[in-house]
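got a predicted structure plus its sequence, pasted below:
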Amino acid sequence: MTERSAAVTTRGLIKRYGSHTALHGIDLDIPRGRVFGMIGPNGAGKTTTMRLLLDIIRPSGGQLQVLGEDPRTGGSSLRRRVGYLPGELHLQARVRGRELFAHYAEISGTVRAGTVESLADRLGLDLSRPVRSLSKGNKQKVGLIQAFMHEPELLVLDEPTSGLDPLVQQEFHAMLREAKDKGQTVFLSSHVLSEVQQTADDIAILRSGRIVKLSTVGALRESAVRHVHVVVAEADFAAARSALIAVPGIGELAETGDDGATRALQTTINSHVDAFVKAIARFDLVDLTIEEPDLEETVLGFYGTDETATDGER
């Protein structure tokens, strides 16, 4: 992929805060017109990555380009091409929503007539209310509208559904699909896998400032953990067990039932099911249950158990 075709490119991106290294050499290529999700627990470095792309903070090492430009020199012209929703949105303005968006429009650039009103209607935001009086969820809607309203080439959204009720989350997902259809690029972060898998084309799993997995959502789903329950005839049990042990990606086999005529096994598989099905199909199969892929379980395996949140960093 050329730098021109990528919306975001980073090479060896490093960020240190004193003796603490928040990012350890991040390499990213986010194609234009795609939805890219970065997932990881609090403290993994998601917010730090986004702030570097927006020149809110400066890298300690490495290279980065956003929409073909270095954010450190791109200035206001580059910032107008980007829509940003921070993970911690602080709105204490005394003005009403409509007045605040008029102010944002002066900064962001051209906003088509009726766009703010349309977005507010979709998200259920009352533009006549003073911003400082809004609930957390309604303030989040303000943040989303200001990010989307000028139809930027790149949307950078940090934990975008925080505080939103499920119906509004579904509307937000529709907005993402429409943005992609118009050729916009979306870079969103979350610690909730279900949010990313509903909307993203590509995914990066971040752990302790390192990317531990880059994948499409489809490929991740194919390799995800599936729980399997098999019931075979008693006469086939030993041979079936031996055949399944040899299947790539098979987990520990546990016997879960024996009625004299049949015996049951329970296990997991984290690879394509084709080899599993071919292995078990040779026997007298009484019952077979293969659950939907458990992406949550798969991703948690990449997280490890030593993650701790760091104040001011996600």
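Structure's in. What do you need? Numbers count the residues shown, from 1 in each chain.

when you work out contacts or count neighbours from here on, use the C-alpha atoms and nothing else.
Fine.

where does residue 99 sit, in terms of helix or strand?
helix 97-108 (DSSP states H and E).

what helices or strands is that helix leaning on?
If you count contacts as 3 or more C-alpha pairs under 8 Å, 6 or more residues apart in numbering; DSSP states H and E, helix 97-108 packs onto helix 136-148.

now do 7 Å
The helices and strands touching helix 97-108, judged by 3 or more C-alpha pairs under 7 Å, 6 or more residues apart in numbering; DSSP states H and E, number zero.

next up, a second structure to put side by side with the first:
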Amino acid sequence: MDTTTDAAVTTRGLVKRYGANTALHGIDLDIPRGSVFGMIGPNGAGKTTTMRLLLDILRPSAGELRVLGETPRLGGAALRRRIGYLPGELHLATRVKGRELLAHYAEISGPVRPGAVDALADRLGVDLGRPVRSLSKGNKQKIGLIQAFMHEPELLVLDEPTSGLDPLVQQEFHAMLHEAKANGQTVFLSSHVLSEVQQTAHEIAILKQGRIVERSTVAALREDAVRHVRLVVAEADAAAARATLDALPGVSGVAPAGDGPGTVAFSATLDAHVDAFVKAVARLDVVDLTVEEPDLEEMVLAYYGTDLTADADAGDDAEGTTRKGARR
């Protein structure tokens, strides 16, 4: 397998089978060092399986992979110390305090800068002096994030990292990701919520039933995504506005959207032809115009159609066979 020094993660034809079920069907990935890469898909699409293969928690049925230039199976504990991992299903020892638990993880992960743990705890707002069993789900998730970040690993592998976090803490987490990237660290995170990934990732892969169905930069997705528009014109221009919208390329779903004193409103959807749209409606007597932010969620859901639930159920059956036995 050809690899380059710029790749933190490289996979070729990665396959994982659980008996008769195939969770991954030939995944090819190249994640550059120093980047934030997001993997999107419904629960059970194969995101967790992919991450566990990278950490040698699972072994591939076929294909090849390199993580930080090494084969996970041969890299062993030394390679894993260069990685920070947050599992999607976080299980913590509950009879100890948060600080004691993190001290234990530090012995496994390697050197942690003095003060790094306390600084992360302050940022995330978690009391490390409390027993883990007394913490809420969100605070346990914060402990998990601290153990992943605290040794400043070359690669962060984060499976559904904001699960249970309130919006303010999510913002702080996003800031931590930007700082990690600025420091040259690589981040590979998964989510079934696109809005979470698009705030931080430069590039994403969309996973469906164990296959990558789309790989693109977030910027390119935005350019291609559908926008919802609402156009309000003077009543005298209503017929001309309707004719203009119906004739424009990339405009669909034109429909009346109410009226007011001397005005008529239309709603529609618009693809990437924004420039042509703006120039065309500029010739009308426009009272108001609203062009919403590109709805990337709709675009991603279009890849799944009516199979979204089926995808999740099929993947859950396959991935679930390993969850109890997975090691951190």
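Received it, and whenever you're ready, just let me know what you need. Note that the coordinates shown come from a computational prediction; the quantities given were computed from them, not determined experimentally.

give me the mean deviation of the helix or strand that the helix holding residue 99 of structure 1 is followed by from structure 2.
Heading C-terminal from helix 97-108 of structure 1, the first helix or strand you meet, by DSSP H and E, is helix 115-123. Once superposed with structure 2, the aligned residues differ from helix 115-123 of structure 1 by a mean of 1.3 Å; criterion: mean C-alpha distance after the TM-score superposition for structure 1.

list the buried ones in helix 115-123 of structure 1?
By neighbour count on 16 or more other C-alpha atoms under 10 Å, the buried set for helix 115-123 of structure 1 is 116, 117, 119, 120, 123.

likewise stretch 59-73 of structure 1?
59, 63, 64, 65, 66, 67, 68, 69, 70, 71, 72.

quick one: residues in contact with it.
Identification of contacts with stretch 59-73 of structure 1 by C-alpha atoms under 7 Å, 6 or more residues apart in numbering yields 3-4, 7-16, 52-55.

buried ones among those?
Neighbour-count burial (16+ other C-alpha under 10 Å) applied to these gives 3, 7, 8, 9, 10, 13, 14, 15, 52, 53, 54, 55.

for structure 1, what's the longest helix?
helix 166-181 (DSSP state H).

that one vs structure 2, average distance?
Relative to structure 2, helix 166-181 of structure 1 is 1.3 Å off (mean C-alpha distance after the TM-score superposition for structure 1).

what stretch of structure 2 does that helix fall on?
Aligning helix 166-181 of structure 1 against structure 2 (TM-score structural alignment) gives residues 167-182.

touching the matching stretch from outside, list them.
Residues contacting stretch 167-182 of structure 2 (C-alpha under 7 Å, 6+ apart): 34, 35, 36, 124, 162, 200.

which of the residues you listed fall in strands?
Using DSSP state E, the members of these that fall in strands are residue 36.

can you select the buried ones from the contacts of stretch 167-182 of structure 2 in ChimeraX?
The following ChimeraX line selects those of these that are buried, judged by 16+ other C-alpha under 10 Å:
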select :34,35,36,124,162,200
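
need the contacts of stretch 167-182 of structure 2 in a markdown table (columns: distance to residue 316 of structure 2).
Shown next, in a markdown table, are these (distance: C-alpha to C-alpha, whole Å):
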| residue | distance to residue 316 of structure 2 |
| --- | --- |
| 34 | 31 |
| 35 | 29 |
| 36 | 26 |
| 124 | 31 |
| 162 | 20 |
| 200 | 27 |
